[in-house]
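Undergrad: fold the following and give me the result.
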Amino acid sequence: MEIGYTLMCEQRSPRELVQDAVLAERAGFDFAVMSDHFHPWLEAQGHSGYAWAVLGAVAQVTERIPLMTYVTCPTIRYHPAIVAQKAATVSLLSGGRFSLGLGAGENLNEHVVGRGWPQVDVRHEMLAEAVEIIRELFTGRYVTHRGMYFDVEGARLFDAPEGEVPIGIAASGPRSCELAGNLADFLIAIEPRRELVEMFEAGGGEGKPGVAQLPVCWGEDEEECRRLAHEQFAWALGGWKIQSELPNTTNFEAFAASVREEDVAQMIPCGPDPQGIVEGVREFAGAGFRRVALIQIGEQQKEFCSFYERELAGALKEL
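TA: Have a look, this model is predicted:
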C-alpha cells in the first residue's frame, strides 16, 4: 500500500501548496496528487490557483516524490493538445516523476469558458478522443487529427517527455470504468467500491493499479475537526452525480446546508486518533486499491505531515 498526500488547490494558496509539497516529501509520503479546479467547491475553502503553474514550482522544490493531477479535464476548459504540452513540460521539470490523471470533469470548473455542459455520454466520448490525441502528441511526432469533437492541425511537442507519462482515468460507473480499463494505465476513484475495480479490470484494466483518495481532518480537538470537516467538506456527501452537475459554489452551498455535522463525521475521520484513518485506508485496500492519497482538511498541513511521519505512517504500514 502506497500512501499519498493531496495538494488541494481549493483550500490552500499557491505559495502554501509549494511549501506543503516540500513538507510532504520530507515526511515520507509515497506520492502527491494535485486537484485542478477553476472554482472551489465552497466559498469557505477560499482558493483555486492554477494547478499547472503550482506543479511546475513543486517539481523544482522537490526531488523524490512522484506527482499527479487528480484530476484534469482535457475536453472543455482545456484543449487536449494544451494538456499534452503541460503534462510533457511538468514531466521534464520533475525528471519523469509526473503522471497525468484525467477525468470527464465537473460543471463547476468547465462551464466557465462558455461552451456549455454536455450530457455524460458525450463527455465520455470527448474524453476518449482527448486521450488519443494526448498519447499521439507524447510521441514527439507531428499530429493532425480530425475528430468528432477536436481538431489538431500539424501540432508537435518540441519538448516531448523523455519517458512514459502514465495516464489515469477517473471512474465512478460502468461506462467510465470500461473507458478507463481500455485507455488508461491506472484507475482513479473516490469510493472504496470493489465493483469499480472489477469493472475496470473487465474493461481491459487487469493488472493495472487503482489510485484512490480519502479526506481526513486530523487535529488534537475532535470537536473542532468535526466542525471544520462539516464547514469545508459537506459538499462531498452528494456523490458524483451531484458533484459533476452543479455549476457553482452557490449551488454547493445550498446542498451543503442540508448536510448534518454527524453525517460528515461518519464519512471523514476526525480528531487525533489515527485508527479512523487506518480503517478508511483499509476499506480501499479491501476494495483492491493499492495507492491512497490523504486529504488533510484545513490549515494544519505542517502538523499533519509531522503526525504522519511520527505516527501514522507506521500504523498504515501494518496494512
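
Undergrad: C-alpha only now, for contacts and for neighbours.
TA: Will do.

Undergrad: quick one, helices of the stretch 1-150 of the chain?
TA: 14-27, 51-61, 80-93, 107-110, 120-138 (DSSP state H, counting those that start in this stretch).

Undergrad: okay, the angle between the third one and helix 51-61?
TA: Read that as helix 80-93. 10 degrees (axes from the mean of the first three to the mean of the last three CA atoms, to 10 degrees).

Undergrad: contacts for helix 80-93 next, please.
TA: 52, 55-56, 59-60, 74, 97-100, 130-131, 133-135, 137-138, 152, 155, 157, 159-162, 165 (CA atoms under 8 Å, 6 or more residues apart in numbering).

Undergrad: counting neighbours, what do you get for the residue nearest to residue 164 when sequence neighbours are not counted?
TA: Nearest non-adjacent residue to residue 164, counting by CA to CA, 6 or more residues apart in numbering: residue 96, 7.8 Å away. When neighbours are counted by other CA atoms under 10 Å, residue 96 registers 20.

Undergrad: run the chain-centre distance for stretch 159-171.
TA: Here the centre of stretch 159-171 is set off from its chain's centre by 15 Å, with CA atoms, centre = their mean, to the nearest Å.

Undergrad: and the residue found closest to residue 116 once you drop the neighbours it is linked to in the chain, what does it touch?
TA: Nearest residue to residue 116, sequence neighbours excluded (CA to CA, 6+ apart): residue 110, at 8.0 Å. For residue 110, the contact set (CA under 8 Å, 6+ apart) comprises 38, 76, 77, 116, 117.

Undergrad: which of these are buried?
TA: Among the contacts of residue 110, those scoring as buried are 38, 76, 77, 117 (criterion: 16 or more other CA atoms under 10 Å).

Undergrad: quick one, strands of this structure?
TA: In the chain, the strands defined using DSSP state E lie at 2-7, 31-34, 67-69, 98-102, 143-146, 151-155, 167-170, 186-188, 210-216, 291-296.

Undergrad: nearest to residue 232 among the contacts of residue 110?
TA: Nearest to residue 232 among those is residue 38, at 16.8 Å by CA to CA.

Undergrad: please give the structure of this sequence too, so both can be compared:
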Amino acid sequence: MPEYGYFLATEEFGPAELVEQARMAEQAGFEALWISDHYHPWNAAQGQSPFVWSVIGALAEAVSLPVQTAVTCPTVRMHPAVVAQAAATSAVLTGGRFRLGVGTGEALNEHILGGAWPPVHIRLEMLEEAVQIMRNLFTGAEVSHQGTHYTVEKARLYTVPDEPVPIDVSGFGPKATALAARIGDGFATMTPDETLVSHYRKGGGGGKPVSGGVRVSYGPDRDAAARRARALWGHQLLPGEVGQILPTPRHFEQLDPLVTDGAAAAHFTCGDDVDEHVRTLTAFTDAGFDRVYVSQIGPDQRSFFDFYRTKVLPQVQGAPPASPQGTG
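TA: All right, here's what the predicted structure looks like:
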C-alpha cells in the first residue's frame, strides 16, 4: 500500500506555522513529512525561509511522523561533513524516523557564499563525493578524506543513530536518475514519470523506495486557487534550466509575465473537486511510486487538511470516509 505524506513548504511559512501544519497533517491521517531546505524563497510573495534543521528539531517533539528533507544540497552552501552532523542529530531526535533527501541544488540557495555555480556534470560529481563522505561519517568512525571536491580531516560524529541515516537522491532527468539508482537508498522526484521510475529500477534502484511530491491549490473557487498557484509557484512552469541557474528571487519575479493563470490552472490541481485531487495522487502510485507527498499552496491550510482527511485520503488509503470534525 502506498504511503501518503505532507510536504511542508519552508519557502511559504515560518517555523511555528510549519510545526502547526505538521500537527494538522498527523491528525488528518498523513503518514510522513517532507520538508524543503532553502536559503531563499523562490519569490517575495512566498516570503519565508527558516533554517530547516531548527524546524526538524521542533518537528521531532511535535509529531511522531517520519521526516525527510526534500531536498538538501550538501555540496556548496554547507560542507557534507556538516550536513552529516545535522542529519545524524535529526535521526537521533526522531528516534530513527529521519531520511536525508539530497540533490544537486539551485543557484538560488547555493550562490550566497560567492563561489561560481558549477555546471550540472560537476554538481553530480560533487553530490556523489558528498554522499560518500556522509555515509562514512554516519558509521561513527573517524574519517579523513582528500577528494576532488572536498577535504575532511580526522572528523568523527559522536552523536549518531543506531542505524545509518538513509540517503535518498533526487533526479529530474536521466543522468541524475542514474546517479540515484547507483548511490541512493531511494529516489525522489516531482512528476509522476513512469519512465524515470523504470530507469531508476533498472539502473540499480531495485526495490528501494521511490517518492514523489506534488503541489495543489485547494479552495472553493477554482479560478482564485489557480491565481494563487501562479502567484506563489508559477516559476515551476518555467522551461529548461532556469530553475537551477537564476540566483535571486528577484530574477524569478522578472519572469512572472511568462506564466499565465490558465497555464497554472492546467499544471496544478486547483479547486475542490475530490476526484481531481484523488487522480493527482494516484497518478504517482500508478507510475510506480511508493510514497506521495502533497503540499497545499497558500495560507488556507486548515480547510485543506479537513478536505483531505474527510474526502481524499480515505479514497486513496482505502479507509471509510472520516467524520467531518475539524483537524485541530
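
Undergrad: before we move on, the earlier item: which of the contacts of residue 110 of the first structure sits closest to residue 261 of the first structure?
TA: residue 38 (26.8 Å).

Undergrad: is it correct that the closest one is in contact with residue 106?
TA: No. Counting by CA atoms under 8 Å, residue 106 is not a contact partner of residue 38 of the first structure; they are 10.2 Å apart.

Undergrad: returning to that earlier point: which of the contacts of helix 80-93 of the first structure are buried?
TA: Buried by 16+ other CA under 10 Å: 52, 55-56, 59, 74, 97-100, 130-131, 133-135, 137-138, 152, 157, 160-161, 165, out of these.

Undergrad: and residue 58 of the first structure, how far is that from residue 71 of the first structure?
TA: For residue 58 of the first structure, the distance to residue 71 of the first structure equals 17 Å [CA to CA, to the nearest Å].

Undergrad: these two: who's more crowded?
TA: The neighbour count for residue 58 of the first structure versus residue 71, taken as other CA under 10 Å, is higher for residue 58 (24 against 21).

Undergrad: wait, what's in contact with the nearest residue to the more buried one once chain neighbours are set aside?
TA: Spatial nearest neighbour of residue 58 of the first structure, excluding adjacent residues (CA to CA, 6+ apart): residue 18 at 5.4 Å. Contact analysis of residue 18 of the first structure by CA under 8 Å, 6+ apart lists 54, 57, 58, 61.

Undergrad: of these, closest to residue 248 of the first structure?
TA: The closest of these, once distances to residue 248 of the first structure are taken by CA to CA, is residue 54, at 23.2 Å.

Undergrad: I figured the closest one was touching residue 14, is that so?
TA: Yes. Counting by CA under 8 Å, residue 54 of the first structure touches residue 14, with 6.1 Å between them.

Undergrad: which of those two has more neighbours?
TA: residue 14 (23 against 19).

Undergrad: pretty sure the more buried one sits against residue 55.
TA: No. If you go by CA under 8 Å, residue 14 of the first structure and residue 55 don't touch, sitting 9.6 Å apart.

Undergrad: and residue 236 of the first structure, what's its match in the second structure?
TA: Counting by TM-score structural alignment, residue 236 of the first structure lines up with residue 236 in the second structure.

Undergrad: show me where the stretch 201-328 of the second structure has its helices.
TA: Using DSSP H, counting those that start in this stretch, helices in the stretch 201-328 of the second structure cover 222-233, 242-245, 249-253, 261-267, 274-286, 301-307, 313-317.

Undergrad: closest one to residue 193 of the second structure among the ones you listed?
TA: helix 274-286 (7.7 Å).

Undergrad: the closest one vs the first structure - mean distance after superposition?
TA: Averaged over the aligned pairs, helix 274-286 of the second structure sits 1.7 Å from the first structure after superposition, using mean CA distance after the TM-score superposition for the first structure.

Undergrad: which residues touch that helix?
TA: Outside helix 274-286 of the second structure, the residues within contact range by CA under 8 Å, 6+ apart are 2, 191-193, 212, 269, 291-292, 294, 311-312, 315-316.

Undergrad: swap in 10 Å and give it another go.
TA: 1-4, 190-194, 210-218, 268-271, 288-294, 307-308, 311-316 (CA atoms under 10 Å, 6 or more residues apart in numbering).

Undergrad: and that helix, which residues are buried?
TA: Buried residues in helix 274-286 of the second structure, counted by 16+ other CA under 10 Å: 277, 278, 280, 281, 282, 283, 284, 285.

Undergrad: sorry, back to before: name the residues contacting each of residue 14 and residue 55 of the first structure.
TA: In contact with both residue 14 of the first structure and residue 55: residue 7, using CA under 10 Å, 6+ apart.

Undergrad: my guess is residue 209 of the first structure contacts residue 289, does it?
TA: Yes. Residue 209 of the first structure lies in contact with residue 289 (CA atoms under 10 Å); the separation is 6.9 Å.

Undergrad: can you list residues touching both of these two?
TA: In contact with both residue 209 of the first structure and residue 289: 187, 188, 197, using CA under 10 Å, 6+ apart.

Undergrad: separation between the closest residue to the second one other than its chain neighbours and residue 81 of the first structure?
TA: Of all residues not flanking residue 188 of the first structure in the chain, residue 170 sits nearest, at 4.3 Å (CA to CA, 6+ apart). Here the distance between residue 170 of the first structure and residue 81 of the first structure works out to 20 Å (CA to CA).

Undergrad: do the same with residue 117 of the first structure
TA: Residue 117 of the first structure sits 20 Å away from residue 81 of the first structure, going by CA to CA.

Undergrad: list the contacts of the residue positioned nearest the centre of the second structure.
TA: By CA atoms, centre = their mean, the second structure has its centre lying nearest to residue 70, at 2.3 Å. Taking CA under 10 Å, 6+ apart as the criterion, residue 70 of the second structure is in contact with 7-9, 33-38, 99-103, 168-170, 188-189, 211-213.

Undergrad: residue 1 of the first structure too?
TA: Residue 1 of the first structure makes contact with 30, 281-282, 284-285, 289-292, 316-319 under the criterion CA under 10 Å, 6+ apart.

Undergrad: which among those residues gets closest to residue 174 of the first structure?
TA: The nearest member of the contacts of residue 1 of the first structure to residue 174 of the first structure, counting by CA to CA, is residue 289 at 17.2 Å.

Undergrad: tally of neighbours for the closest one?
TA: For residue 289 of the first structure, using other CA under 10 Å, the count is 26.

Undergrad: the residue mapped onto residue 177 of the second structure from the first structure: neighbouring residues, count only.
TA: When the first structure is aligned by TM-score structural alignment, residue 177 of the second structure is paired with residue 177. Residues contacting residue 177 of the first structure under the criterion other CA under 10 Å number 29.
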